[in-house]
Structure formats: C-alpha cells, structure tokens
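J.: the following comprises the amino acid sequence and a computationally predicted model.
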Amino acid sequence: MNNPDTEVSVPFASAPAASGAAHVEAPVAYDGILLASFGGPEGQEDVIPFLRNVTRGRGIPDERLEEVATHYRHFGGVSPINAQNRELKRALEAELARRGLDLPVYWGNRNWAPYLDEAVTQADREGRRTLLAISTSAYSSFSSCRQYREDFARVLIDNDLGDRMTIDKVRQFFDHPGFVQPFIDGVEAAIRAYLGDGIPTDTVQVLFSTHSVPMQDAQRSGPRDVDWGEGGAYAAQHLAVAEAVMADIATRLPEAGDVAWKLVYQSRSGPASQPWLEPDINDVIEALPAAGVQAIAIVPLGFVSDHMEVLWDLDNEAKDTAERVGIRAVRTPTPGVDPAYVAGLVDLVEERLRGTPAAERPHRTPLGPWFDVCRPGCCENVRAGFKPAAAGLAP
C-alpha cells in the first residue's frame, strides 16, 4: 500500500489518510510521535559540516559558508535549537503522560544529529509502525512543510520501511490557539511596559517578524487553486495571525487601540538579483523615527523557539539598528515550551487520534483549520521540482 510506485493517493499514509481527504475525520491508532526539526551544530567543529548539509546541492563554497558561520561562532559554535528540542521533547512526553497517552516521542533532524533516519529506524526497531509527525514549523512553504514531508518519504524509501511503516503529519498549526497565545501574551506585556513608562501608544509600533523566503517559493506556498496574493499562503498565514494577535490586544488593552503593526521579514540570503519577501526588518526600523515612532515590540511570529535567527538577527542586528536610530526595542518571547503551546501540540495529536471533525477544530484565523493531507502541488521547490512526499497528495 505504501510503495511510491503503486497508485495510491497519498504515499506512506495511514489507511484513513490514504484516501486523500483534506481533513482526516476518522480515528487513527498512532503508536508513536515523530518530532522533526531543522537541527543545528553543537560545537565549533560542527559548524561548516552543518552548513554544508543545509546548502547541499547548491555548490556553495566553504568561504561563503564561513560568512554565515560567524553567527554560530559568536555563540561558541552552538545553535540553541537542539537544546530547545530536547526540552520540547521532554515537555511533550510529560503532557502525553499526563493525558494517559502511551505514545513515545522520537526526535530527528533534517541537517544534524540526531538525524531523522535515526529516529525512524529506532521507532521501527521498537515495533512502532504508525507514526504521527510534528515538525517545528508552523506555516506553509517548501522549507517549513513540504521539505519535511519529502524527508519522511526519503527516510522510509532509503531504509526499506515503506512497506511496513506509515508517517502522517499534524496540520500546520500557525493559527492554533496554543501557538498564538504566547505571542498575544508577549505583545501585551511589551505594550503594558511601554505604557507604564509613559510612552504614548501612537508612538509604539509592533513588528511581526518572520523568515524571508524567495518570492518564487512564497508564491508556490499553499494549494495552487487559491489566489493567496503576492506572498502566497506563507505571507497570508502570517498576516492573518498578526491580525488575530492585535485583535486580542485591542480587547485586553483598549487604550492600545491605536498601536500600529506591520509584517516584516528577516534572515534573507541568496543573490541580490533574486527577489525575496520584503520589507526587511532593519529597513523598516530605520524609517520609523521619521514617522514619530519611539518604541517597538519585535515579535518573532515565524519561529517556534529562540532559533539562531532570533538570537542573532533580532536580538543583535535588529536591536542594534533600533539603538542606532534612537528607538526603544523589546523582543517578545517565542512559544518555546510555554504550557499553552505544548498543550496545543498534544491537542493536535488527540485531534488525529480521535478523528475530530474539521468543524470542531480550534483555529484563530479564517484560514484554518489547515489541511491534514496537503493538496497536490502544494509548496513546490522551484529549484528541484517535486520529489516523493508523505502526508500529501502526489502532484
């Protein structure tokens, strides 16, 4: 049933998901959770090999990789992401146990140890055959969704597990209340602090920041039969979540109703000739004094935890820009292991265990609840085209 050469709607899927329905509304007896993440170096000697993994197939010389490596070397060659995932794994295990769910959590990365191959083959050795994956990316794009699904398919193919193991995936959780709530709390705390310092609300601005992606990739994010606008589903999802956050702030802090906000982008890479999503956060900050802005709250809306892009690009570069132009800046927290976020992830697991109808699934924006089974042609890789992918209809 799971051989990619046979005619199935959804390769490597559990029986209820294999039909290709957008939302799986039948219970699935999963026997393990696969926590999938990006990975990161854990020492100076790991940095260049890690960056080679990230950029494999692009022919980027080590001299250019060393330019990016300086960000990691600033922190001793250690990315925070692996430690954060260990903490998240423990938090998920504790929440699963609290709910009486006997589901082991296997953690694997795309670009550094522990690799996804190790996690999936360990699950196989332990007799776990029906996995439900949670990736540490909330939004729709090639690198944040489809690439993980291609990773799952590759691991099953390379390790000859496609005939006895299935991997489904929880829906993209950008607008699940558990993911959104920590951002609401952070923005509220930041604005309250500025109000307490006597800063007028009409001189405060909230900058919702996420990782920029090439425009061609952004335009291919999400189902292709929907006109998402210039930035595809990726930009539309971020905008919808930012609107939900600010709507809650207006309710909690009526006096903050005139606080302006904007979606901005960060961490751009690649040649200058290639269009990426804009505006860049630093360009926006530099223009704010002329608009009378005195203080900003930088919200890492695109990140689930304090990744290197948060610690370097926001806590260093963006804050340095704000200081240089004379604007106060605070960076609000990422979800990390916030209890609401962890509980929300386990809610997503229970959603699939029970086959919860889509109409009963919580979501904070009109775009949700997102799909359990990705639609054909969703989030194509412009450079490489389509490869076999789990948890979605074949293109």
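T.: Perfect, thanks for sending it.
J.: from here on, contacts and neighbour counts on C-alpha atoms
T.: OK.
J.: which residues touch P182?
T.: P333, T334, P335, D338, A340, Y341 (CA atoms under 8 Å, 6 or more residues apart in numbering).
J.: which element, helix or strand, includes it?
T.: Using DSSP states H and E, P182 falls within helix 177-196.
J.: could you list the buried residues of that helix?
T.: 177-184, 186-188, 190-192, 194 (16 or more other CA atoms under 10 Å).
J.: same thing with stretch 65-76?
T.: In stretch 65-76, counting by 16+ other CA under 10 Å, buried: L65, A69, H71, Y72, R73, F75.
J.: in strands only, show me the residues you listed.
T.: In strands, judged by DSSP state E, none of the buried residues of stretch 65-76 are found.
J.: and the two most separated of these?
T.: By the measure CA to CA, L65 and F75 form the most distant pair in the buried residues of stretch 65-76, at 16.3 Å.
J.: how near is the nearest residue to W112 once chain neighbours are set aside to Y106?
T.: Closest residue in space to W112, ignoring its immediate chain neighbours: G39 at 4.9 Å, by CA to CA, 6 or more residues apart in numbering. Using CA to CA, to the nearest Å, G39 is found at 14 Å from Y106.
J.: what do you get for S305?
T.: In terms of CA to CA, S305 sits 19 Å off from Y106.
J.: returning to what we had before: and the buried residues of stretch 65-76, which is closest to G270?
T.: Here the nearest of these to G270, counting by CA to CA, is L65; it sits at 11.6 Å.
J.: which residues touch the closest one?
T.: L65 neighbours (CA under 8 Å, 6+ apart): I48, L51, R52.
J.: same list (the residues you listed) but as CSV, adding distance to L35, secondary structure and neighbour count.
T.: Shown next, in CSV, are the contacts of L65 (distance: CA to CA, whole Å; DSSP: H, G, I helix; E, B strand; the rest coil; neighbours: other CA atoms under 10 Å):
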residue, distance to L35, secondary structure, neighbour count
I48, 25, helix, 19
L51, 21, helix, 20
R52, 23, helix, 17
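J.: could those residues be laid out in JSON lines, adding distance to I81?
T.: Shown next, in JSON lines, are the contacts of L65 (distance: CA to CA, whole Å):
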{"residue": "I48", "distance to I81": "16"}
{"residue": "L51", "distance to I81": "14"}
{"residue": "R52", "distance to I81": "17"}
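J.: next, the one to line up against it:
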Amino acid sequence: MTAPYDALLFISFGGPEGPDDVIPFLENVLRGRNVPRERLLEVAEHYNHFGGVSPINAQVRDLIAAVQADFAAHDLALPIYWGNRNWKPYLPDTLAQMKADGVRRTLGFVVSAYSSYSSCRQYRENIEAAQRQVGEDAPNVDKIRVFYNHPDFIAANSEQVRTAIQSLPAALQTRPFVAFTAHSIPSSMAAGCDYEKQLGETARLVAESLGLVPDQWRVVYQSRSGRPEDPWLDPDICDFIRTLNPETDPALVIAPIGFLSDHMEVLFDLDEQAAEVSAEHGITMARAATVGIHPRFVGMIRQLVQERLNPEAPREAIGLYGPNWDVCAANCCPAPVYPGRPSRPAT
C-alpha cells in the first residue's frame, strides 16, 4: 500500500541569528502591517539585548532532532524538512529543495497550537505563495490540525507549570496564582477565529489537571504591537501583575501556554519585563517553561502524523470541543481589519 505522504514539513516563524539579521528580519515580519517604525526599533533593541540572536531557530532544530529520534524509535520512516515565514530557511527555498528531492505530498506541521489569522491562515497563505514561486510540481502540503486540546499537549504544559510551582519557596507553593499567557492579537482578528476560546480551554484543562480553583488562574496576554489606538486582546501581563494584591497573592507563576518554545518574546517580555514588575510590586514570580522538547509534546507530534497516515488511528482530544478539523473552511480565520485600511480578501 502506498503511503499517503512522503515527508513532514515543519513551518515556523523564523528569527535572526546575528546582529545584522535583526532589522531585515523585523522588516519581513512587519511588512504590510500598520506598525510605526519606532515600534520596530524598540523591538530590535529586545533582540540586541540578547546579542541579536533569537533562540527560535535553534529551538526548532532541537525539536526536529527530537521528533526524528522519536520517529526512528517507532519505525516511522518519514523525512523532515523545515521552512520559515520570516527568515532562513525560507519556505519557498525549502519547497524548491523538496521538489528537487522528489517529494510530491507532504504533511505540514505549523509550530503553533491555536487558530488565528497569524498562527494558521497566514501560514497557509505562505505555503500557497511558496508553491506559486516554486512553480510546476511544487509539493502539495496538507496542514496538520491545531492541537490545543490534545491530551499530551495538556500533560506537557501541566508538568511544566507544576515544576515552576515547586521552584517557589516552600511557604508559597500551597496557593500560587497562575497567569496563562499568550501573544495578544488585534481584537478584529480575534473576532473572526477561535483563538480566545481555544486558549481558554487549554488553560482550563491545565488548571484542572493541577487542581487549581477558578479564582486561582486566568488567561492574560503579552507582546502586543501595532498602534496604541488599535484595540488588542488584554489585559497585558504587566498591567495584570499590578492589579494583584501581594498580601493575598504573594506568589505568581506565569505559564506561556500560547508559545511552544522559550524564544525572544518569552525571554524578554516575561523573564525581563514581567519579572521586573513582579519584584517592584512585591510578588514572588516563577516562570513555567514552554513545552519545548518535552517527551509528551514530541510524542504528540508523531501521533498527529500517524493519524493522517492511517485513517483508523485515534484522533486524540480532551475537554469540551473534540479534535479540530483537518481542512480549514474557506472563510476561516480572516485577516484583521485595521481602521483606515481595507480588509484583505479571502484567498
């Protein structure tokens, strides 16, 4: 029986790997978006603070190596490729290499757990644009479903949060407040997708697995960009910390469940800014690690591949909503609408 796919393609955001990469990378990220130049330069300083190197590319390499080892341990012979939206290796270059290697049909694993324009549909648009650039016989790419409620994703996040709680002073471990963070997006983008609902479900499932009561956790946001007058999802994590009462909530665990690796926005926005605000506000803070290369997360990726290779394989999901669909609807997750700019047509 012929296998339905002959490769797996990792599709990620990309990041600079040296000081000279920072401005060109950010210009790629912000091209066509209503973001002031001053904000670009401000974000550039975040990268320069860490030597102009984002950890995201190295972390994707580590994840691919872990998945390759897991594939080998489970006799799954599927080559893995990798292409980025905003930096090398660029997605069109990767598809061109796959075409040269004879790859015709591949599964695409977007390194994002949730549905929104920027975390799902835009990647599908990137794939289509790359296919047009490669031309005839460009590989077909079928995107793997989002996995915000996969039991192994929940288990991996729960273990990371539990470890963070245990890192607090013993007297503060009994009832810390847990703030689940994710990248803020424009409210107009959120209105057209399930991003908030899915984040809320992931947070709820992790909180329940840890025995947290409802007034002990909430979802907050970080890393917003764009014009200050444009509405984005809130509250911001730093603003939220300032609302906590150090007498009743002396310990805070920040769990970045909206991210899969400890890349720049996690390191700067949480380990630097949120940590500083927490200290100023008299709150002891611990930051949970992202799922990274946690074995449960790595195994989940293999399971998501196996369910597409074998229609009889179980489609794992827990909670209220069941497994997400494999093929997105034509009008799914539309682009955000900014004041004074026309909306983008669906593609």
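T.: Structure's in. What do you need? Here the structure is a predicted model, which is why all the values come from computation and not from measurement.
J.: TM-score for the pair, please.
T.: The TM-score (TM-score structural alignment, normalised by the length of structure 2) is 0.93; 341 aligned residues with a CA RMSD of 1.9 Å.
J.: to which residue of structure 2 is the residue nearest to W112 of structure 1 aligned?
T.: By TM-score structural alignment, G39 of structure 1 lines up with G14 in structure 2.
J.: return the distance of that match relative to C328 of structure 2.
T.: The value you get for G14 of structure 2 to C328 of structure 2, if CA to CA is used, is 24 Å.
J.: looking at those two, which one has more neighbours?
T.: Set G14 of structure 2 next to C328 and count neighbours by other CA atoms under 10 Å: G14 wins out with 22 against 15.
J.: report the contact partners of the more buried one.
T.: By CA under 8 Å, 6+ apart, G14 of structure 2 lies in contact with I56, N57, N84, R85, N86, W87, K88, P89.
J.: if we use 6 Å, what do you get?
T.: Counting by CA atoms under 6 Å, 6 or more residues apart in numbering, G14 of structure 2 touches N84, N86, W87.
J.: which of those are still contacts in structure 1?
T.: Counting by both residues aligned by TM-score structural alignment, their matches' CA atoms under 6 Å, structure 1 reproduces these contacts from the contacts of G14 of structure 2: N84, N86, W87.
J.: just tell me what the first one corresponds to in structure 1.
T.: By that I understand N84 of structure 2. So, by TM-score structural alignment, N84 of structure 2 is matched to N109.
J.: for A171 of structure 2, same thing?
T.: With TM-score structural alignment as the criterion, A171 of structure 2 matches G198.
J.: ok, how many other residues are close to that match?
T.: G198 of structure 1, neighbours per other CA under 10 Å, totals 9.
J.: what of E272 of structure 2?
T.: 12.
J.: circling back: now do the SS call for the residue nearest to W112 of structure 1.
T.: State at G39 of structure 1, reduced to three classes by DSSP: H, G, I helix; E, B strand; the rest coil: coil.
J.: ok, N111 of structure 1 next?
T.: N111 of structure 1 is classified as coil under three-state DSSP.
J.: now swap in L260 of structure 2 and tell me
T.: Assignment for L260 of structure 2 (three-state DSSP): coil.
J.: what sits against the alignment partner in structure 1 of it?
T.: Correspondence of L260 of structure 2 to structure 1, assessed by TM-score structural alignment: V304. Neighbour list for V304 of structure 1: T334, P335, G336 [criterion: CA under 6 Å, 6+ apart].
J.: how about the last one, what's its match in structure 2?
T.: Pairing criterion TM-score structural alignment: the partner of G336 of structure 1 within structure 2 is identified as G292.
J.: what distance do you get for the residue lying closest to its match once chain neighbours are set aside to S112 of structure 2?
T.: By the measure of CA to CA, 6+ apart, the closest residue to G292 of structure 2 outside its immediate chain neighbours is S261, 4.8 Å from it. As judged by CA to CA, S261 of structure 2 and S112 of structure 2 stand 10 Å apart.
J.: okay, now the equivalent of T55 of structure 1 over in structure 2: neighbour count?
T.: Using TM-score structural alignment as the criterion, T55 of structure 1 maps onto L30 of structure 2. Close neighbours of L30 of structure 2, defined as other CA under 10 Å, add up to 16.
J.: P275 of structure 1 too?
T.: There are 12 residues near P275 of structure 1, going by other CA under 10 Å.
J.: measure it to V213 of structure 1 for me?
T.: 9 Å.
J.: kindly report the same for A318 of structure 1.
T.: In terms of CA to CA, A318 of structure 1 sits 18 Å off from V213 of structure 1.
J.: with L34 of structure 1 instead?
T.: Going from L34 of structure 1 to V213 of structure 1 by CA to CA gives 26 Å.
J.: with G59 of structure 1 instead?
T.: Plainly put, G59 of structure 1 is 19 Å away from V213 of structure 1 if you go by CA to CA.
J.: between those two, point out the one with more neighbours.
T.: Neighbours were counted for G59 of structure 1 and for V213 using other CA under 10 Å; V213 has more, 25 against 8.
J.: the equivalent of the more buried one over in structure 2: what's it in contact with?
T.: V213 of structure 1 maps onto I185 of structure 2 when the alignment is built from TM-score structural alignment. By CA under 6 Å, 6+ apart, the contact set of I185 of structure 2 is W232, L233.
J.: give me that answer again for 10 Å
T.: 116-118, 195-196, 221-226, 231-234, 336 (CA atoms under 10 Å, 6 or more residues apart in numbering).
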